[in-house]
Structure formats: structure tokens, C-alpha cells
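In: Fold the stuff below for me.
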Amino acid sequence: MTTNPTQLLSGPKGPDGPTGHDEKAQPSEKSAARRRWAVLAVLALAQLLISLDSTVVTVALPSAQAELGFSAGDRQWIITAYALGFGALLPLGGRLGDLFGRERVFLAGLAGFAVASGLGGAAQGFPMLVAARALQGVSGAILAPAALSLVSTTFALPTERARAFGVFGGISAGGGAVGLLLGGSMTEYLSWRWSLYVNVPLAVVAAGGALWLLTFKRMSGTRPRIDWLGATLVAGGLFSVVFGMSKAETSGWDSTGTIAWIGAGIVVLGAFIATQARVREPLLPLRVLADRTRAGSLLSIGVSGIGLFVTFLFMTFYMTELLGYGPLDTGFAFLPFIAALILASGVSATLASRVPTRVIVLVGMLTAAAGMLLFTQLPVDGTYAADVLPGMLVAGVGVGLFIAPAMGAATSGIDDRDAGVGSALVHVAQQVGGSMGVAALSAVVTSAAEDSLRGQVVDAASRAAAAVDGYQSAFAWTAAILAAGGVMAALLIRPGTVESSEAIEVPTAA
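Out: Predicted coordinates for the structure are as follows:
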């Protein structure tokens, strides 16, 4: 007997389908629909926790550094520790949901996130803060795939699915900007510690909603098996690559340490792929990757991570260093980006059933690239309205157009038993893509700034001009990456909409 999520929430079918001609069944279906959207609200809140935590601490770092007394060189580890824990354990986190139940793993991830955030807010020294951030990353790696797979399995109807991914994708992409605003507010009016404490009540609310709304299925008597060799290899490989990328920011791409870490990571990840073809119960079944639409969608999501991370990081630097903005002002400056992204996500959800997915993805990525090109015109003595706002709006529209359809295409057609690990791939693509992009383009910024200063009298004016040259170069490269990624993704994604490219069956209960 098989049952899909729609049935679990809607009750028994009428004589002629889910509602049939029985008028008594109609209120039940309306109630089930309301319940599904309430579930989405809980899952979206959890996704907001994950997305904003990648940036919420950024604007709080100077205050934390002053109070705890760690060096500027150590400051990067507050960010890197989270990225390492999150990126390295995502595939295992996704598989745990498939094996032990996504609802249970979702709650476990929320609990871990709340505990880690409380520890980070109470940190009395640098080691405790770094450990708490790493634990946040590990908890996020458990939570994120469970949340996304629950969205995928809860919304089986094509029209609802498109709208649900529009909401979820908008929050996923815009949460980083919300984190900047929230972190700036907390730091300015309370304490840097509240940029971490704020996660605790949000996680408690999400957990309460999950306990009330989600249906917890009974586990079978068979003890699930975990591919521990595969889990070790993929975690080690991703850790090595992300760590190597982080070293490139400080040591350069040609340093022995950078090359060794990245090279070792690539070798270990290759060994992981080789083992997955041989073990009986693989951590990442290769059947999940054997789909060109999913490959193209994951490519676009990875490139979106580059665009988002680069925009948040370098526009924050530009506004604080060149425009003189404080933490709260910088957070507010990203609000138009969020608004444009959310509006565009709603438009893409409406278009999803009528316009081919690859067309939406291509147009969205090219629009985002146009926003990056506007940022290449940033002047030293710029203003927000004339020089920052246009790029924010265009980039926000572009990302909002393609991120939700890409997420929907990346998770559609996956067997229910692989939904968790398939969802983890979405986060792996965005996180690793963003980390690699920031590392590579940080080196571009440094190189361009050094070239600009060569032969110049080094003073405040020349340093400002050099910094702007670096940011312009980074945004030019980002525009090229987005445009090239859009073309490649469009070539890979099959023609038609996500809904029309797969037969969505609603199994009946025997």
C-alpha cells in the first residue's frame, strides 16, 4: 500500500477522486490545503534560520572581536567554521532524513541549531564561539535537506508545488540579506550576542509548529543502514575543498597549502563517487545524478550561490567603506533586493506551468548578470540611489525569477526514498558554489587592487580607488559566470515545464 503526502493531509478520497462529487469531502480538502500551507510556513521559517545565519554574524564580527579579543586573521574562522560544518555534512544529513524519517530529522536539526546558537551567544572566548558556529553548521546540514524534501513531498499538485517553491526559493535566496539587516539591528541596539540568541526563539516556534502539523510516520522494524565509508569520504572531501578555498583568500591560489588541500579534496571526492557505484546501500545513489535536467538545475543553483555570496559580501564592503554606512544602514540597503526577489519569485511561480523551465532559468540568470554589470560602474564617490539601488533591483529580479524553478526542477522526479539526499544536493550546490566563488573572487579583488596601486602614491584616495577597482573586477567576473552558467543550464534542462516533463502520479491507498 502506498500513500502520498496529499492523502496524509486530506483524508480519504471521495468516489470520483480526491474531492469527488461528495459535498462533505470539499471542506476536508480545503482544510487539508490550509494545513499544507501552514506546514510550508514552518518549513520556510526553518529555511530562514539557515539562510540568515550565513550572514547574520557578518556585521556583528567587529563587536565580537573587540569583546573577545581575537585577531583580525582569526576573524574569518567565525564564518568558515559554519561553512565547513554545513558543507561537509550535507549529504549525510540528507540521507539521515531518508532513513530515519524527515520529520524526526527536521526536529533534531532544529534542536541542534537552537542549542548551538545559545552556546555561541554565551561564548566567553574565541574557541567556544568557533565551536558553536561549527555545531550550527552541522545542525544546518541535518535541517536543510529535511526541510526541502518535506516541501517536495508535501506539495504534489503542480500548481501548488510551483507556488510553494516560489516562497521557499525566495526565502532561501533572500535570507542572507535578512541576516544582514537582523545582525545590524541586533548589534546596534542590543549586543552582537543577540545575532546568535535570536535563533533560539525562532527554532522553538518552528519546532512547535512541526509537532503540531507534521505527520510522524512509524519506522519499520528493519534497522536502517548508513554508508559510513561514503559519509566519511564525502565529508572529508568537501571539508578539504572548502578549507582549501578559505586558505586561498589569505595565502593565495598558488600557495602549497591551498593547492594541497583542494587537490586532496578532489581526489577524495573521486574516491567517494567510485565507492557509490559498488556499495549495496550508497549514501548518494548515482541514479539521483543521472538526469540532465537535475544537472542543469544544480548548475544554476551553484552559480546563484556565487552571485548571492559575492553581492552580499562586496556590496557590504562598498557601502561600509566607501559610503560610510553603519551596520543597520547596510542591512536596510538590501531591502530593495529582497523585495525585488520576492516579487520575481511570485511571477516565476505563475509562469512555471506555462513557460518552459529552461527559458525561465536562462532569462533569470541573464537578468542577474545584467545586475552585476551595473555594479561594475560603481564609483568611488557614489550614492545609493544612483549607483547601488539599480543593480540591487535588477539582480534581485533575476535571482528571484530562476531560483524557485531551478529548485523545483532539481528535486522533481526523485524517488521518495531518495528525496532527502536529492534535496541535500541543492544545498551542496549553493553552499559550495558560493564558497568557491567568494574565495576565487576575493583573490580577484586583491589582485585588481594591487594592480591599481602599482606606481601610485598610496594615500586614502588611491586606496579607495583601488578598492573600487577590485569590486568592479569581481562583479564583471560574476556577470560572466552567471551568463555562461545560464546558457549551460538552458542547454542541459529538457524542454517543457517541470510538471509536463514528468508524470506526477497520485497513488491510491489500497
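
In: Could you use CA atoms for every contact and neighbour count after this?
Out: Fine.

In: what secondary structure does Leu283 sit in?
Out: The three-state label given to Leu283 by DSSP: H, G, I helix; E, B strand; the rest coil is coil.

In: quick one: the nearest residue to it once chain neighbours are set aside and Leu96, what's the gap?
Out: Take Leu283 and drop its neighbours on the chain: the residue closest to it by C-alpha to C-alpha, 6 or more residues apart in numbering is Asp227, 5.4 Å away. The gap separating Asp227 from Leu96 is 10 Å, by C-alpha to C-alpha, to the nearest Å.

In: another one to check against the first:
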Amino acid sequence: MSAAPDPRRWWVLVTVSLAQFMVALDGTVVNVMAPQVQRELGLSTTGLQWVANLYVLLFGGLLLLGGRLADQLGRRRMFLAGIVLFTLGSVLAGTADGSGQLLAARALQGVAAAAVSPAVLSILVTSFPDPGERAKAFGVWGTVLGIGASVGAILGGAIVEIGWRWAFYLNVPVGVALVAGALLLVGAHRPEPGSRPPLDGAGALTATLGLTSLVYGIVSTTDHGWTHPLTLGAFAAAAVLLPLFARIELSSAAPLVDPRLLRRRSVLAGGLGELLTGGLSLPCFFLLPLYMQDVLGYSPLRTGLAYIPTCLAMMVVAPVLPKLLERTGPRAAYVGGTALLVVMLVVLVSVGTHASYWTTLLPITALLGVGLVGCLITTPVVGTAEATEADAGTVSALLNVSSQIGGALGLAVAVTAVQHRTTALAGRGVAADEALTGGLHLGAATLFGWMALSLLLGFTAFRGRPAAAPVAEAEEKEPVRV
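Out: Predicted structure coming up:
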């Protein structure tokens, strides 16, 4: 018989959603305020790019280890440790007097995010065992995640007016509140010593180094290109380390990632959905500010405010979506969200050097919000449908890894297309704003491939209704189709 649901679970949802909001916001807030940071600290263009890249690199590289540690050491412990480290990293970033301290602070934040994100998802999975309630919880979580990325642009624009350091200082009181909330609300989860298998050291090492190499190879393409020795070396290392990790897991008595998880249809479908959604969302949050500021001449604050329709659309649609999932299953929500994102891309690839906010940017940002909600809420509902108390952290980490790799790869491909097309047009004598617009058209066009795969996934793999999580003893049973 399953345990009674925690009566404090809705307050737990508020706490962990706020933590996810902070993590998502800090992933995008630096994009808008980057020029001010560069001027004040004297960063090179490459150094400025690594202010964002270090966060993504360590976040993505350490997620599997963070998820496994959440299962082994306790979800609340990992959540608290991550929040404390994230807050410390924010203090270091806000007080940075040079590029070295800022880069170290962003690295610390990336490590902390890799602890927080899988802990957040696993806390939600175990706090909401009922499928209907879990869908509602993920509705809130997905909305907060999307709004965090959107508000990162808004807050970044506003912060530019008063000083970029406040973007990091604001995390400090939030971090203190989150620590207090977790101690008061989140139940301590400590696996009994006799039931806790030893950590798979070889698997942890090869997974972390392999994922870090893969993410490094992807993000370094914006600095060096796809054929640079550093890029090729990183991809080669990943090509050796990740298969070695898989081989270790198959023979390990206590694997970092139980191979049986990857035989669950729900985990595979949810992971692919996260990868494809990340591959679209991160490039959009990069390309749109570039277009608004460098082509249309928007100020950073005006650029941030242009994302208000994205936030409003998410807040309007999110409360309705769990009911749709309960009635029709995940396919309608995911395919519908993807279709709206395709419409958004059609508008984006047709923008010119002069565009009205009301007829062009408003539809783009509103469609982005509605479409992302459909995908961001549905994929974790599907991916965690069969997660158990024993593996919730690992399953959550797998979903997060997919999202991070998809986002990094989608951004790398889009940026490469933008750079090549813009350079080619400028070389033919095309005006700078027209050349950049042409580059943005090609960058956005690369995202249609992600959307085609996303539609295929939705029609073929997302079916049925969310299933109740199985008990740990039922691990060997045929997985419920989703």
C-alpha cells in the first residue's frame, strides 16, 4: 500500500519551484547584461562567453552524479547543499573584481545547479504520487522554469540600469529563505545504511568526464568552430568515455545509472522530449534578444519587457494543461505545443530589419510561451511516470541531462548558422543590420529540424494517460506505456 501523501506537499512545491526559478533565471540573466559586465571587468569576448558556458558545462556534466547522490545521500541533503553552494557562488559573482573571480563563481553556480535540479524533480516525484496531482505540480514547475528563463531577460534588462551585480545579490535572500523552507517543509530522506549500495566510482568518473567533454565540445563551437582541434578533441574524448561508462554500468553491482531505467519507455520518451525542447528554447532566448537589440535597436530594458507576453501566456495556459493531460494524455498537449512553436518559427524566419512590436514580436513571444508550456510540463510528467522512491533522483537527472545537452547543441548549431550567414552576406556588401537579419533567419531555420523530430516523437511515443508510479519491488515488470 502506498504511503499517504504529505500534507505539506503544496508548500514543498512552492519551495522547490522557487529554487528552480533561481537556477533557470541565472542561466539566462547574463545574456542581456553581458556588455556591462564586459566593460566593467575588462573581459575579452571569449571570456564573456565563458561566463555563460561554464555554468552550462558544469551543470550538464555533473547532473548524473548529482541525481545519484540525491538517491544515495538524501534528496533534502542534496537540495540544501546545492542551495548553499549556489548562494555562495552568487555572493562571489556579485563581489567579483576581475574575470577570474566571476568565472570561478559561475563554475560554483553550475556545480550547485547540478545538485539542485535533480533533487527538485525527485522531491516533486515522491511528494506527489497521485498522477493527477503530479501533473498539476509539474504544471506549476514547468511554468516557473519557463518564466525563470523569460524573467532572466526582463531582470537582466532592468538590472543594467542599476548595476549588473544586483542580479546575483538578489539570490542571497532567496537562498536563505529556501534553506529555511527546505528544513521546515521537505521531509528528510535517508536511505537505511544496509540498503544503500556503494557509489559507483568508475561510473561516476566516466559519466562526469564524458558528459563534460560532450558539453564542452558543443559550447566551444561558438568560440572555435566545429573543426578546431579543441572541439574535435572534446568530441573524441566523449566518444571514448561515454561508451566506456555504458560498459561499466552493465557490469557494475551498484551502477550510477541502472540500465533497466533506459528500458522504460517513459524515461526514453521523456528524455527525448526534454532534449528536443531544450534544443529549441535556448536558441530562441539567444536569437530574439540579438535581433531586438542589434537590429531593431531596443535597449536592454525594452528587450526584457518584450518577453512579458511569454510570461503571461505561460501563466494563463499552465493551470489548464494538467486537466488536458488527465483527459487526453500527453500527446495532445505535446504535439499542440510543438505545432505552436512551429508557427512561431515561421514568423521568426520572416522578420525584417524593421518590425512592429504589436504585429511581429508580440505574436512571436506569446506563441513561444504557450508552446513551451505544452512541452515543458508534458515531458517531465511522461519521463517520471514510473519513477520510484529509490531512483527518482537518477531519473530526474537523466531528464535534466537531456535538456542541457539539447539546449547546448541547439544553440551551437543556430549560432554557427548565424555567424556563417552573416559573414557571407557582409562580405558581399550587404548592410550590417540586413546581414545579421539574414543570419538570424538561417539560425532560426535550423530549429525546424528539431520541431520535425519533436512532432514525430509526440505522435509515436506520447500516448495513453499518466500512470501511477510503480513500487520499487515491481521494477522488473513490463513498464506502463505512456
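
In: Once they're superposed, what TM-score comes out?
Out: TM-score for the superposed chains, counting by TM-score structural alignment, normalised by the length of structure 2: 0.94, backed by 472 aligned residues with a C-alpha RMSD of 1.8 Å.

In: what lines up against the residue nearest to Leu283 of structure 1 once you look at structure 2?
Out: Counting by TM-score structural alignment, Asp227 of structure 1 lines up with Asp200 in structure 2.

In: I'd say that match and Leu250 touch.
Out: No: under the contact definition of C-alpha atoms under 8 Å, Asp200 of structure 2 does not touch Leu250, with a separation of 11.7 Å.

In: So between those two, which is more surrounded?
Out: Between Asp200 of structure 2 and Leu250, counted using other C-alpha atoms under 10 Å, the more crowded position is Asp200 (18 against 14).

In: From Ser251 of structure 2, how far out is that one?
Out: Computed as C-alpha to C-alpha, the Asp200 of structure 2 to Ser251 of structure 2 distance reads 11 Å.

In: If you count neighbours, what's buried in stretch 271-280 of structure 1?
Out: 272-273, 275-276 (16 or more other C-alpha atoms under 10 Å).

In: Which residue numbers in structure 1 does stretch 385-404 of structure 2 align to?
Out: Under TM-score structural alignment, the match for stretch 385-404 of structure 2 in structure 1 covers residues 412-431.

In: And the contacts of the matching stretch?
Out: Applying C-alpha atoms under 8 Å, 6 or more residues apart in numbering, the external contacts of stretch 412-431 of structure 1 come out as 83, 87, 90-98, 102, 144-146, 148-149, 152-153, 283-285, 288, 298-299, 301-306, 407, 410-411, 498, 502.

In: for it, the distance to its chain's centre please.
Out: The gap between where stretch 412-431 of structure 1 is centred and where its chain is centred comes out at 13 Å by C-alpha atoms, centre = their mean, to the nearest Å.

In: element containing the counterpart of Thr437 of structure 2 in structure 1, please.
Out: Applying TM-score structural alignment, one finds that Thr437 of structure 2 aligns to Val468 in structure 1. Secondary structure assignment for Val468 of structure 1, by DSSP states H and E: helix 460-492.

In: What is that helix packed up against?
Out: Helix 460-492 of structure 1 makes packing contacts with helix 292-317, helix 357-375, helix 419-453 when contacts are defined by 3 or more C-alpha pairs under 8 Å, 6 or more residues apart in numbering; DSSP states H and E.

In: Deepest-packed of those, please.
Out: Of those, the one with the most neighbours on average (mean count of other C-alpha atoms under 10 Å) is helix 357-375, at a mean of 26.

In: That one maps to which residues in structure 2?
Out: Residues 330-348 of structure 2 are matched to helix 357-375 of structure 1 when aligned by TM-score structural alignment.

In: Give me the mean distance between the matching stretch and structure 1.
Out: Stretch 330-348 of structure 2 differs from its equivalent in structure 1 by a mean of 1.5 Å after superposition (mean C-alpha distance after the TM-score superposition for structure 1).

In: could I get the helices and strands packed on helix 460-492 of structure 1 as TSV with distance to Leu129 of structure 1?
Out: Formatted as TSV, these follow (distance: least, C-alpha to C-alpha, whole Å):
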stretch	distance to Leu129 of structure 1
helix 292-317	21
helix 357-375	34
helix 419-453	21
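
In: Among those helices, which comes closest to Ser345 of structure 1?
Out: Ranking those by distance to Ser345 of structure 1, with C-alpha to C-alpha as the measure, places helix 357-375 first at 10.3 Å.

In: following that closest one, which helix or strand comes up?
Out: helix 389-411.

In: so how far is that following helix off the chain centroid?
Out: Between the centre of helix 389-411 of structure 1 and the centre of its host chain there is 13 Å, according to C-alpha atoms, centre = their mean.

In: With stretch 33-47 of structure 2 instead?
Out: In this view, stretch 33-47 of structure 2 has its centroid 24 Å away from the chain centroid, taken as C-alpha atoms, centre = their mean.

In: Just tell me the aligned range of it in structure 1.
Out: Stretch 33-47 of structure 2 corresponds to residues 60-74 in structure 1, going by TM-score structural alignment.

In: ok so, going back, just the closest of the buried residues of stretch 271-280 of structure 1 to Leu351 of structure 1, please.
Out: Proximity of the buried residues of stretch 271-280 of structure 1 to Leu351 of structure 1 was ranked by C-alpha to C-alpha; the top entry is Ile273 with 36.4 Å.

In: so is whatever residue of structure 2 lines up with the closest one in a helix, a strand, or just coil?
Out: Taking TM-score structural alignment for the superposition, Ile273 of structure 1 sits opposite Ala246 in structure 2. Under the three-state scheme (three-state DSSP), the conformation of Ala246 of structure 2 reads as helix.

In: For the match of Thr437 of structure 2, list the residues it contacts.
Out: Taking C-alpha under 8 Å, 6+ apart, we find Val468 of structure 1 in contact with 318, 378-380, 449.

In: residue farthest from the centroid of structure 2?
Out: Computed with C-alpha atoms, centre = their mean, the residue of structure 2 farthest from its C-alpha average is Gly429, at 38.6 Å.
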